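Peer 1: Following is a predicted model, sequence given first.
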Amino acid sequence: MQRTKFGEMACSIARTLDVIGGPWSPLILRDVWVGFTRFEQIQADLGISRKVLTERLGHLVECGVIERRPYDRRPRYEYVLTEKGMELVDLLMVMAGWADRWLAGEAGPPVLYRHHACGEISRVDLRCAHCGGPMHAGDVDLLPGPGAAV
């Protein structure tokens, strides 16, 4: 069966899913972000098979969101987020905020976010890059962009 090529669609969401679609890639990115940078650490944390982890890490490296860096002469590698990967983690923080609101239950969120600039515990908040006002689904109109499908 041939895999759908989401990256070729004229849709930003589909293109993003081409990079992080499926359950393992976002969790791998999360692990690398929080400091699990070695293959064995990620595998132990997620309980993922070596084969699947190898494939997913290769895909994320190919997409430019993580890079492999040697840390041993054998060779052994660790994985670090690129600038592109750090911006993708911002998306994961928004997803976590949604889950904290709608799925955390009485126990509450499993992770809190302390903002470096002010030291306060906060949540991710979408804002307009132009005016700084809230920017949520009901606050915008969708208009065709320069890359829209004709």
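Peer 2: Received the coordinates, thanks. Residues are numbered from 1 along each chain as shown.
Peer 1: hey, let's count contacts and neighbours off CA atoms from now on
Peer 2: Will do.
Peer 1: pretty sure Ile20 contacts Pro26?
Peer 2: Yes: the pair Ile20 and Pro26 qualifies as a contact (C-alpha atoms under 8 Å) at a distance of 5.9 Å.
Peer 1: List of residues touching the longest helix anywhere in the chain?
Peer 2: With secondary structure taken from DSSP state H, the chain has its longest helix at helix 83-102. Residues from elsewhere that reach helix 83-102 (C-alpha atoms under 8 Å, 6 or more residues apart in numbering): 26, 29-30, 33, 64-66, 108-110, 123-125.
Peer 1: Structure two is appended below for comparative analysis:
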Amino acid sequence: MQRKSFEGSRCPVARSLERVGEWWNILILRDAFYGMTRFDEFQKSLDIAPNMLTRRLNGLVESGLMERRQYSERPPRFEYVLTDIGRDFKPVMTAFMTWGNKHFAPEGIAVMLTDASTGERVSPVLVDEASGKKINARDYIMAAGPAASEAIRKRIAFAAEKRAAPDKKPDFPPEGGDAPQA
């Protein structure tokens, strides 16, 4: 079965998944945040087949999340370093870790975020930069942006209808739009 592509979607979630949605990619990025840069480091950490790791690293380079740099001429050897785009994924990774700790760690927390200077555990939350208010489902909603497609506008309208009349069944899904393309 051929993989579906979100490349033409206007949805920022779908476009982001186009670049990091494959689970190996996220694990490679996780290891890059731990400081791994070399092929053998990623392979040993992930226990991944070399051909699969090569494909994933090439995809992360093509997507602009990592940069391939030569560190040895004889023999030619390369390392994979996070770019600014890749480093900007760290808050997403932190949120993912926090969510996993909360819902999928029955044995207890294996990795947690701590303050680098004090060592105290940190409980990350998403906040509005302008107001400093914690973002929660009750006080914040998704809204269509200036470049929103008709499908995104319909999805936003669907959500508004559900909030206004939770017991009424609005007409959804909209025809066409931001579904993955073959």
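Peer 2: Cool, the structure landed. Here the structure is a predicted model, which means the values were calculated and not measured.
Peer 1: Please identify which of Ile20 and Pro26 of structure 1 sits among more neighbours.
Peer 2: Ile20 (21 against 18; other C-alpha atoms under 10 Å).
Peer 1: hang on, Leu60 of structure 2 in a strand?
Peer 2: No: if the criterion is DSSP: H, G, I helix; E, B strand; the rest coil, then Leu60 of structure 2 is helix and not within a strand.
Peer 1: In contact with the nearest residue to it once chain neighbours are set aside, which residues are there?
Peer 2: Once flanking residues are discounted, Leu60 of structure 2 sits nearest to Met66: 5.6 Å by C-alpha to C-alpha, 6 or more residues apart in numbering. Each residue near Met66 of structure 2 by C-alpha under 8 Å, 6+ apart is listed here: Leu57, Leu60, Tyr80, Val81, Leu82, Thr83, Gly86.
Peer 1: so stretch 53-63 of structure 1 aligns onto which residues of structure 2?
Peer 2: Mapped onto structure 2 using TM-score structural alignment, stretch 53-63 of structure 1 covers residues 53-63.
Peer 1: Okay, buried residues for that stretch please.
Peer 2: Leu53, Arg56, Leu57, Asn58, Gly59, Leu60, Val61, Ser63 (16 or more other C-alpha atoms under 10 Å).
Peer 1: Let me know the closest of those to Gly8 of structure 2.
Peer 2: Ser63 (14.6 Å; C-alpha to C-alpha).
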